[in-house]
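Participant: no sequence on this one, just coordinates:
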C-alpha cells in the first residue's frame, strides 16, 4: 500500500473515495491524525495529515515516529510526502515542484530513530524490525540514497507528462522551526548546498528507511526564503499558494498512484542488511 503524508495546506484528498477511517495507537504514541484509507485510481492509499486536523502540531512537535509506525502497521511499504518549502536556489520560482534527492539535517531535538539500543521500545511481532527493537540492537542505516529512486523516477515522469514546472533534484535543508530562518542562516544553508528549506522533511525520511520503507518527497516552492525574498515572510502566503495548487497536486498524486508499479525494484527494502551492530 502507498501512504501519503500531507503537509501544510494539504489536509485531505477530496474526490478520492473514502473506504474507512482508522484510529491507531502505536508504541511511540498517537499519530498526528486518524488515517484515511482511500481509493485512488483503483488502489488503496493511506492518507495522514502531518500537522493533524486543524493544523494543531507545529513542525518540531509532530509525532514523526508514531506517524511512520502507524503507516507501517497498516501495511504501507511506500510513503509519498507532500510539503511546502522556501526556495533558496535562484532557479526556483514560487509554484515550482521539486523532487527531493538529498537532505541536510539542521534540527536540534527531534526523536529521529526507532533504534535506541537498550532503551528501545519492546514491540510485538516476528518481523526483523520488531526483533531488533526487542533485542535492544543498535542500528546504523545508510542514507547515501535516502529517497527511493524508483518513486522519484515515477514522480518526474508524471510531472513531465502533466507539463508542470519541476526540478528533478533538490537538496532539502530541514530546520527546527517553528520560526522562519534568518537571512544569515539561509546564506549558510546555500553554502552547504541546500536548494530548498523546510521544517518537516526530517526525520520522516530516515524513520521510513529504518523500517525498510520506500520514501519520496515532492515539494512545492511557496516563496523565496529569507534574504532571497524582498518582503516579510508569512505563513499566510504559504497556505494560500498551497491552496491554489491543491487541485493540481491531487492530479499529480492520482497519476503517481496509477503509474507506480506494484513491484519494488529499488534497494530500500534492504536498508537493514548489515546495519545492526
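Facilitator: Sure thing, it's come through. No experiment lies behind these values; they were computed from the predicted model shown.

Participant: all contacts plus neighbour counts: C-alpha atoms, from now on.
Facilitator: OK.

Participant: mind listing what's buried in stretch 10-30?
Facilitator: 10, 11, 12, 13, 16, 17, 18, 24, 28, 30 (16 or more other C-alpha atoms under 10 Å).

Participant: which residues sit in contact with the third one?
Facilitator: The one in question is residue 12. 6, 47, 49 (C-alpha atoms under 8 Å, 6 or more residues apart in numbering).

Participant: equivalent analysis for residue 232, please.
Facilitator: Going by C-alpha under 8 Å, 6+ apart, residue 232 touches residue 226.

Participant: against residue 194, how distant is it?
Facilitator: Using C-alpha to C-alpha, to the nearest Å, residue 232 is found at 21 Å from residue 194.

Participant: picking up where we left off before, want to throw the buried residues of stretch 10-30 into CSV with distance to residue 211 and secondary structure?
Facilitator: Listed next are those as CSV, based on distance: C-alpha to C-alpha, whole Å; DSSP: H, G, I helix; E, B strand; the rest coil:
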residue, distance to residue 211, secondary structure
10, 25, coil
11, 25, coil
12, 25, coil
13, 26, coil
16, 27, coil
17, 28, strand
18, 27, strand
24, 18, coil
28, 14, coil
30, 18, coil
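
Participant: redo those residues as CSV? Include distance to residue 72.
Facilitator: What follows is the buried residues of stretch 10-30, written out as CSV (distance: C-alpha to C-alpha, whole Å):
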residue, distance to residue 72
10, 21
11, 20
12, 20
13, 20
16, 21
17, 22
18, 19
24, 11
28, 13
30, 14
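
Participant: want to compare, so here's the second one:
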C-alpha cells in the first residue's frame, strides 16, 4: 500500500479546490521546465490533494504553450498517485449537452506543436496507450459526479486539436464522422505523459457548447458559454470534493497496471543510456532506472 495523493489538473474556470486543510501554494522545480503555476497542496477528508491550474492562474498559457512535461513531472515529484483532468470541451453529440460532464476513455491526438514524451535519444521507451485512461479512477469520478447531482456520461472519445482557434465547420463534421464525442485542446500529450510517468489518469470533459457542426451553434452567445463555464466549474469542484471518500487514504496497486506502465517499455540497453537524460527521468522513471 502507498499513500494516496489525488492531483487535479484544472482547466478553464477551475483554479482551486474547496475545503482543503493546511492549504498552501508551493513551487516545484522540474528538470523539464517551469510548471504552469505553483501547486496548491493540502488534505481533504484525510486524503492528500494537489491542484495545478493548467493554464496558470489568470490563464496565461495557451493550449500549445502549457508545459505539459513539467506539470506531470512536478506532480509525480510531489507524490501524486492519481491524476484527474477537468477541462472545458465542445460536444459532437446532441445528447452531450452544455452543462453535462463526460468521462473520457479514449483520444484522437491531432496536436502537432508539442513535446509528447519524456523519453528520446539516449533512453527510448514505448508505453501502451491503447487504453489511455484508468477505468478505476474514471469510475470514481463518475460516482462522485452522480452523487453531486451532475449529469455525466460514461465513455467518450476526445479529439485533441492544436488550437488556439476553434474548428472550421468542415473539421467539426469530419470529427463527428470519425466517431468523436467531445473536442478540446489540452488532454494531449497530458494523458500520454501521465502514462509514461506511471500515474493513473482520468479525464472529465465539461461540456460548454456544441462545436461548429451544430445548426444552432451560430446562435450561441459568448455570454452563454461563459455562464456554462462558470456553472461547470462549480460542479467540477463539487465532484472533486467527493473523491477522497471514494478513493481512500491508502492506495493499492492499480488493477489496470497504470502504475506499472514502464515495466517492459524501456528499450535502450543500460550501457547505452544517456546519463543526462537519465538524471531528468529520476522522478518519472526512477522505479525502473
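Facilitator: Structure received. Keep in mind that this is a model prediction, so the values were computed, not measured.

Participant: and the TM-score between them?
Facilitator: The TM-score (TM-score structural alignment, normalised by the length of structure 1) is 0.88; 259 aligned residues with a C-alpha RMSD of 1.6 Å.

Participant: coming back round to it: ok, of the buried residues of stretch 10-30 of structure 1, which one's closest to residue 210 of structure 1?
Facilitator: residue 28 (14.5 Å; C-alpha to C-alpha).

Participant: helix, strand or coil for the residue nearest to that closest one when sequence neighbours are not counted?
Facilitator: Using C-alpha to C-alpha, 6 or more residues apart in numbering and skipping residues adjacent in sequence, the residue nearest residue 28 of structure 1 is residue 66, 5.0 Å away. At residue 66 of structure 1 the chain is in helix, as set by DSSP: H, G, I helix; E, B strand; the rest coil.

Participant: now do the contacts for residue 66 of structure 1.
Facilitator: Residue 66 of structure 1 touches 25, 26, 27, 28, 29, 30, 31, 32, counting by C-alpha under 8 Å, 6+ apart.

Participant: can you find the partner of the fifth one in structure 2?
Facilitator: It stands for residue 29 of structure 1. For residue 29 of structure 1, the aligned position in structure 2 is residue 33, judged by TM-score structural alignment.

Participant: quick revisit: and of the buried residues of stretch 10-30 of structure 1, the nearest to residue 95 of structure 1?
Facilitator: Distances from residue 95 of structure 1 to the buried residues of stretch 10-30 of structure 1, taken by C-alpha to C-alpha, are shortest for residue 10, at 14.6 Å.

Participant: that closest one corresponds to which position in structure 2?
Facilitator: Per TM-score structural alignment, residue 10 of structure 1 is aligned with residue 14.

Participant: one more: residue 258 of structure 1?
Facilitator: Residue 258 of structure 1 maps onto residue 245 in structure 2, by TM-score structural alignment.

Participant: pretty sure that match contacts residue 48?
Facilitator: No. If you go by C-alpha atoms under 8 Å, residue 245 of structure 2 and residue 48 don't touch, sitting 11.6 Å apart.

Participant: settle this for me: the match of residue 10 of structure 1 is touching residue 52, isn't it.
Facilitator: No. Judged on C-alpha under 8 Å, residue 14 of structure 2 makes no contact with residue 52 at a distance of 9.6 Å.

Participant: what does stretch 184-204 of structure 1 correspond to over in structure 2?
Facilitator: Matched against structure 2 by TM-score structural alignment, stretch 184-204 of structure 1 falls on residues 170-190.

Participant: please state the offset of that stretch from the chain centre?
Facilitator: Relative to the chain's own centre, stretch 170-190 of structure 2 is displaced by 16 Å; criterion: C-alpha atoms, centre = their mean, to the nearest Å.

Participant: which ones are touching residue 88 of structure 2?
Facilitator: Residue 88 of structure 2 neighbours (C-alpha under 8 Å, 6+ apart): 11, 12, 184, 205, 206, 207, 208, 229.

Participant: return the member of the contacts of residue 12 of structure 1 nearest to residue 161 of structure 1.
Facilitator: For those, the nearest to residue 161 of structure 1 is residue 6 (22.4 Å; C-alpha to C-alpha).

Participant: list the contacts for that closest one?
Facilitator: By C-alpha under 8 Å, 6+ apart, residue 6 of structure 1 lies in contact with 12, 47, 48, 49, 50, 81, 82, 83.
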